[in-house]
Structure formats: structure tokens, C-alpha cells
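>>> give me the fold of what follows.
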Amino acid sequence: MCDHHEPKSIEGRKGARETQSQKKSTSEMKKAGLVFIPCPGIGHLVSIVEFAKRLIDRDDRFSITILVIKPPSSHPSIDSYTNSFSASYPLIQLIDLPQLHPPNSLELSNSHENYLTLYIESFKPHIKDVLGNLIGSTHSHPNSPRLVGLVLDFLCLSMIDVGNEFGLPSYLFLTSGAACLGLGLYIPTRHDRVSTEFSESDPEFLIPGFINPVPPRVLPSAVFNKDGGYAALLKLGKRLRDTKGIIVNTLLELESHAISSFCDDQTPPIYTVGPLIDVKGEAQNKLGSPWSHSKNNNIMKWLDDQDPLSVVFLCFGSMGIFGAPQLREIAQALERSAHGFLWSIRVPPTTTTQGKAENPEEMLPDGFIERTRGKGMVCGWAPQAEVLAHKAIGGFVSHCGWNSIMESLWNGVPLVTWPMYSEQQLNAFTMVRELGVAVEMRLDYRGGGFGGDVGTL
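Down below sits the predicted model:
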């Protein structure tokens, strides 16, 4: 074991903190202010808000300000979420940063990761202004919280420089699991030896945090892009060791091998705080449109009528969008499987010339809805946390976003992995090969295919 910074959980620190707090005089009980900076995107925002809520619930001497960087494209669900949140937790303040012009679209075509890091870095002047105002408020109003640190999402690690300007320590909040942290730490180490991007023809890698050798096919596509994604991830990986600690949304019991492998003098202390789950589905209930909410009751009533463990839930996250041909293939597989299903389909909002979203049912095979009525249900949005907690759900086909994985494990729902982008393939590899808690989606040329994988649940 590494006594200098043995992995810690939030529960393990509670007793020590309470003992120390009892010794503090009243004058020393001033609130400590933290500034959280999540990546653009609703999934990252919800995850970091859940962490903020947990901190406040455990110690109300914290005051937390979350700086919301909105995605370059419109995302009304973020506005809906932020507008409805603040009244519930007065010690957590959400500040919308101004919308800025995104980088050149050529950067997006080269690499999504590099595009986002450039976009986030453009907010540095605005973040400096916010930090300056918060510190100034402390000087002018003695009862104001004293700003003590930054909590940064992975793609926001360039803000370490901003924190240093104000003498503030920075901590990483990792919305993915500890195994993904291993890749982030491995990229700079490997680059010192190889000095080039990854190749799909490379042999399997021995990456810290993984028990098994990792095949190139499960790595994020960015690591194969020399001038875009790889350069961005290399730069971010080097900044990991500049943080004062790494906070991971995972459980020590789940990823004990990964976490213990980072116990060395070169890696900042690791703190496990998971699972950060919106058990009541409060966040998701704030995200859907009024049309979505009207469908919510129909979904739950339909599930109430199904037998226990009889329904497979298919949901692929806020960015999990399939084209019509793929949707038809999935529909045919579901029909062949003869299993009950609840299928959440997202379509892009500009798929028609009028700029309105298509009805997902219109993209499915003729007669599919009628033939599967009673046995299956198709919806455009579903309250995922609430659905996964329902007794009728017997399996979950997921894109393997980490939040979705945590919700599935929390509710004891068997998982079929269908990773789509970013680190999701690595998450799927972790669940299937490393931990053995999921079934891998397979390509079956003999015709079983997806329907067969559903059957294994």
C-alpha cells in the first residue's frame, strides 16, 4: 500500500472531518468557496452537480459556484436544467458564461476533442473575471465564502493556469471511471518512448489500471489522430499530474485494481466519490420538453403493466443518434427477439427541411408499431433513472456513457454494451473484459445478431 496517499472514499473522510470541525472556533467556521468548471454538455453538467449536492449535503460549510460553458450549438435542455435548479440548492450557484463563437469548423472536422479544448480555452478571460469578482467579494464582504480551490472537468484542465494566477489549487473531477484515468496517464508516458500517435495496427497495450491487455480497437478514435485529438489528449494528460487530487465517480469496490495501480509518488491522490446517481430522476425530469413529460406518465404506466424483468430498455444517451437504416435494422432485430422492449429514440432536431424533428416512429419499418404493440414501446425521451429502477426492466442496451453504467449497476440491471463515441468503447471493454458485469454487442453474420444478444440477458 502507499501510505502517503492511500485511495480514499468520501465516506472515509467524513469522521475525520467532523472531529476536526469540532475543534474549530466559531470564527474559523467561515464557508469555503469552490468553483466547479464542467465540460460543455448536459451529461457532464448533471454529474458535477450531483457531486456538488453531495458535498453540500455532507458539509454545509461549502459554498459552490458552477460555471456553465454551453456547447457551441444550441442546447435548450441545459437552459431548462439551470433555470430550474438554483432554488433547490441555495448553496450551489450556477453561472451561465456568455456564449462565444466556436473555433473554425475545420477544427471540428479534424478532431472533436481538439475543437472542444480550443473552445473551452476561449473562456479563460471570462473565468478570470468570475474568479476575480468572487475573491473581491470576500474582501469587501467579510461573511462571503473564502475561495479555496477549483474543481475541473478533464477537458477543462487548461484552467489550472487560471487557478495558479489566483493562488488556487485545482482538482480534477473525472466523470468517467478510474480505468479511463489510466489511459490519460498512459498517453504522456508512452509518448516519451514512441513520440507518435497510436495506430490501429499496434499490438495490445499494457495500460495502468487494466488487468487485461487493451486492444487498439477499443481506444477513443482521437488517439489515432496525430494533429487533432491525440495532440489534445497528450496535452491534457500531461496536466493530470499538475492537479492536487483526482476525484473519480466510481467505487473503490468496483475498480479496486485500477485505483490501487495509481498509488505512487507520481500521481496525485485519488478520491472515489461514486456512484453519483440522480436516484430520484430530478435532473432528467428537468431536461425533457413538455411533450416529453406528458409521455413520461405513459411510459411508467406501460411498464407497470409488464411482468417483472420482462422488458429490455434501449437508450443511447443525449448524443446517441442513429440514421433511418440503422433504426430499421434494430427494429427488425427486436421484433425477431420476441422480447418486451422500451426503446428511446433520439433524432437530430434538423432532420427535416422545416427544421423540426422527425417522428421516430415514421423512421421504423411499416407496421412495426402495430405488430409489437403491447410487447414493446417506442418513445422519443425516457426518464432513464426512473426506468432502470422499475421492476419490469430486465436488461439495458446502452451506449456506455459512464453515468448510464453507474445507474445500471446501481439498479442491478444486466447490461449489453453498444458504445458509440469518445471513451465509451473503453468503458464497454472495462465492463465486459475487466469486470465481467456486461455482455458485449456482437456482429453475427449467421443471423442471430442483436436479437441474440438481447436473448442472453
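
>>> C-alpha from now on. contacts and neighbour counts both.
OK.

>>> what kind of secondary structure is residue 156 in?
helix (DSSP: H, G, I helix; E, B strand; the rest coil).

>>> also this sequence, please, to line up against the first:
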Amino acid sequence: MEQTELVFIPFPTIGHLSSALEIAKLLTQRNPRFSVTIFIIKFPFETIDGMDTDSDSVRFVTLPRVEVSSGATPSGLFLSEFLKAHIPLVRDAVHELTRSNPVRLAGFVVDMFCTHMIDVADEFGVPSYLFFPPSAAFLGFLLHLQFLHDYEGLDINEFKDSDAELEVPSFANSVPGKAFPSLMIDKESRGAEMLLHHTRRFRHVKGILINTFIELESHAIQSLSGSTVPVVYPVGPILNTRRGSDGGQQDASAIMSWLDDQPPSSVVFLCFGSMGSFGADQNQGDITCVRAQWASLLVVPSPTSPKG
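This next block holds a predicted model:
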């Protein structure tokens, strides 16, 4: 039975990396012919403590650390330039992988922030798939903004501190400009430029894997079924259910017990990526709003954010 190899290139933060690992394990469990090599990119600063897998069909290859001077590069573009600098390392690693292993390279699965690696997949003559850890609604949001910017001249930065609202097909309700991600409407960081660049590349992959499921986002997933968007695969929910320390298990048990005691449909869940948080004022506003509707409230603040 011929083995088929997939190369995963996740964004090097724990949220993106751990969910990519779970998808890789799921693929190899569903089809024993698949094996997966996950390339680990190392930031100049540590964002992950390390990863391991209990699957014989999934392995890690840590790429050498690349030093990229931020210099005068705007913060929103530095990340993209840093990841782009790894193209030669990824190319060499794939050459070594195909040389040392008698397997057929079937394709790349690249993170939403690693779309530069699509060019490497093209060099090897294999298709690229996009792994999109956020929601289907947010994918539709990015694609819609990119279309409006490129074809209708929309200036995304004008939404900063704006009361204007934007109709987005993947959202049931209009989106207030004030709710746009801060990186997207910060002109100095040029974050919108970075996001738009990657979003354009989304349209050139063979398919998009999203950590969601139809029952959760039926409206958003349906809105992405147009001919201008690659086929979308809702592969979620992808969960890492392994526990860390005993203290973490005790905390999780207490939270689950509390949730079990709440009435159905009475809990609001706010979820961030590993590098995201709300400020103290925003947290307090959310708590006040939720308490106005529900008697019970569970708050789990981020211990790494002094302002949260």
C-alpha cells in the first residue's frame, strides 16, 4: 500500500499549532495511507513550549531559527516578512523529506498566515490547502473586505472609530466598524495590507479546512458556497482534550461542573486566540451586559494580560 505524505505548515502559536496537529491526527486515523510531517517555525521569541504526538503517522520537523530585523518594518508587515523568509528552509526540508522517504508527496496544508508557502507547493507540483483556525464567518468577512478593497476601492482604515456598519454575507447582522479587528484598522501597522495579501492567496488553494461545523455556522458556511471561493471543508470541532497539570484538571472539572448546573442556552462563551485578550474596560462592559440578561456568569480572565 503506497504511503501518501502531506506537509503541514502551521502558524507558530499554540492555538494554530495544536489544532493543526489534531487535524493531522484525524486524517491519519481516518486513512492509514496518510502520513503527515508538520514543519515547526520558530519565532524570535518563544510562543510554544514544545509539541508531541502519540501518532506514529505524524512527525515534527523543526526548522532552523531565522533572524529577521524588524528595523523600520511596520508591525503588521513584520510577521508576514518573517514567515516569508522561511521559504528556502521549507523548500530544502521538503527536498530532504522526499529524498529520504519512499512516499508520494500529495500536497501542502498551509496556515492562513503562511500563504507564502503556496509558492513552494507549486514548485513541487502539488496542490495547496488552507487551514483556517478561526470561524467560517470570519473567513467570509476577510474575503468580502478583500473584494470590496480590490474591486470597489474600499479603504478599510476608514472604519476606525466609525459608527458605520458593513453588510457582510457571512454574518446574519451588519458588522460595526468599531468591531473590526484592531490590526485591520491601524494604518501605522499596515495590518490591513498584510491581511489582504494573505486573503487574496486564499482564493488560489484547492480547498479550505475550517475548524467549525455546519450546525454551528450554517449561515456562514452556506455563504461561502459561491464559485469564487475554493471548496470549504468544515472539519471541526477540532479539540485538544488532553490535560496538562493536575491543577489544570481540577480547574477544568470545576468549570464543567458549574456549566452542567446552568440552564440550557444560558451561557455566553467568549474565546480568544493564544495572543488575544480584551482590556479591563471591555471585560467589565461584557460582564455588565451579560449580567443584565443572565443571573449566572463565569469569568476566566487571561493571566498573561495585565490589562485584561
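
>>> give me the TM-score for this pair.
Remark: TM-score between the superposed chains equals 0.82 [TM-score structural alignment, normalised by the length of the second structure]; 295 aligned residues with a Cα RMSD of 3.4 Å.

>>> in the stretch 51-200 of the first structure, which spans are strands?
62-68, 92-96, 146-152, 170-174 (DSSP state E, counting those that start in this stretch).

>>> quick check, central residue of the second structure?
Geometric centre of the second structure, nearest residue: residue 133, 3.2 Å, by Cα atoms, centre = their mean.

>>> that one -> the first structure?
Using TM-score structural alignment as the criterion, residue 133 of the second structure maps onto residue 175 of the first structure.

>>> its match: what's it in contact with?
Shown in contact with residue 175 of the first structure (Cα atoms under 8 Å, 6 or more residues apart in numbering): 44, 47, 48, 153, 248, 249, 402, 403.

>>> tell me, stretch 18-28 of the second structure lands on which residues of the first structure?
Under TM-score structural alignment, the match for stretch 18-28 of the second structure is residues 46-56.

>>> and what of stretch 215-222 of the second structure?
Counting by TM-score structural alignment, stretch 215-222 of the second structure lines up with residues 253-260 of the first structure.

>>> and that stretch, what's buried?
Within stretch 253-260 of the first structure, the residues scored as buried using 16 or more other Cα atoms under 10 Å are 255, 257, 258, 259, 260.

>>> distance from the chain centre to that stretch, please.
19 Å (Cα atoms, centre = their mean, to the nearest Å).

>>> do stretch 135-153 of the first structure as well
27 Å.

>>> buried sites along it?
135, 137-138, 144-153.

>>> same list (the residues you listed) but as CSV, adding distance to residue 271 of the first structure.
Conversion of these to CSV gives the following (distance: Cα to Cα, whole Å):
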residue, distance to residue 271 of the first structure
135, 27
137, 30
138, 29
144, 28
145, 24
146, 23
147, 21
148, 18
149, 16
150, 15
151, 13
152, 14
153, 15
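
>>> element containing the nearest residue to residue 77 of the second structure once chain neighbours are set aside, please.
Of all residues not flanking residue 77 of the second structure in the chain, residue 194 sits nearest, at 5.8 Å (Cα to Cα, 6 or more residues apart in numbering). Here residue 194 of the second structure is covered by helix 191-202, with elements defined by DSSP states H and E.

>>> name the helices or strands packed onto the helix or strand that comes right after that helix?
Later in the chain than helix 191-202 of the second structure, the nearest helix or strand by DSSP H and E is strand 207-210. Helices and strands touching strand 207-210 of the second structure, by 3 or more Cα pairs under 8 Å, 6 or more residues apart in numbering; DSSP states H and E, are strand 128-132, strand 231-234.

>>> what is the last one packed up against?
Counting contacts by 3+ Cα pairs under 8 Å, 6+ apart, strand 231-234 of the second structure packs against strand 207-210.

>>> any residues touching the next helix or strand after the strand it packs on, and which ones?
Next helix or strand after strand 207-210 of the second structure toward the C-terminus (DSSP H and E): helix 218-223. With contact meaning Cα under 8 Å, 6+ apart, helix 218-223 of the second structure is reached by 136, 137, 140, 169, 170, 171, 172, 214, 232.

>>> of the residues you listed, closest to residue 70 of the second structure?
Closest to residue 70 of the second structure out of those is residue 140 (30.9 Å), distances taken as Cα to Cα.

>>> and the residue nearest to that closest one when sequence neighbours are not counted, how many residues sit next to it?
Of all residues not flanking residue 140 of the second structure in the chain, residue 170 sits nearest, at 5.2 Å (Cα to Cα, 6+ apart). By the measure other Cα atoms under 10 Å, the count of residues near residue 170 of the second structure is 24.

>>> what do you get for residue 20 of the first structure?
Residue 20 of the first structure has 9 neighbours, counted by other Cα under 10 Å.

>>> what strand or helix carries it?
Using DSSP H and E, residue 20 of the first structure falls within helix 10-22.

>>> following the chain past that helix, name the next helix or strand.
As assigned by DSSP H and E, the chain's next helix or strand after helix 10-22 of the first structure is strand 32-37.

>>> that following strand: how far from the chain's middle?
A distance of 19 Å separates the centroid of the chain from that of strand 32-37 of the first structure, by Cα atoms, centre = their mean.

>>> after superposition, how close is that strand to the second structure?
Relative to the matching residues in the second structure, strand 32-37 of the first structure has an average distance of 0.5 Å after the fit, by mean Cα distance after the TM-score superposition for the first structure.

>>> so that strand versus strand 62-68, what angle?
20 degrees (axes from the mean of the first three to the mean of the last three Cα atoms, to 10 degrees).

>>> which residues in the second structure does strand 32-37 of the first structure match up with?
Following TM-score structural alignment, the aligned partner range for strand 32-37 of the first structure in the second structure is 4-9.

>>> likewise for stretch 230-239 of the first structure?
By TM-score structural alignment, stretch 230-239 of the first structure lines up with residues 192-201 in the second structure.

>>> so which bits of the matching stretch are buried?
Buried residues in stretch 192-201 of the second structure, counted by 16+ other Cα under 10 Å: 192, 193, 194, 195, 196, 197, 198, 199.

>>> and what of stretch 200-220 of the first structure?
207, 208, 209, 210, 211, 214, 215, 216, 218, 219, 220.

>>> so what corresponds to the fifth one in the second structure?
In the second structure, the position corresponding to residue 211 of the first structure is occupied by residue 172, as judged by TM-score structural alignment.
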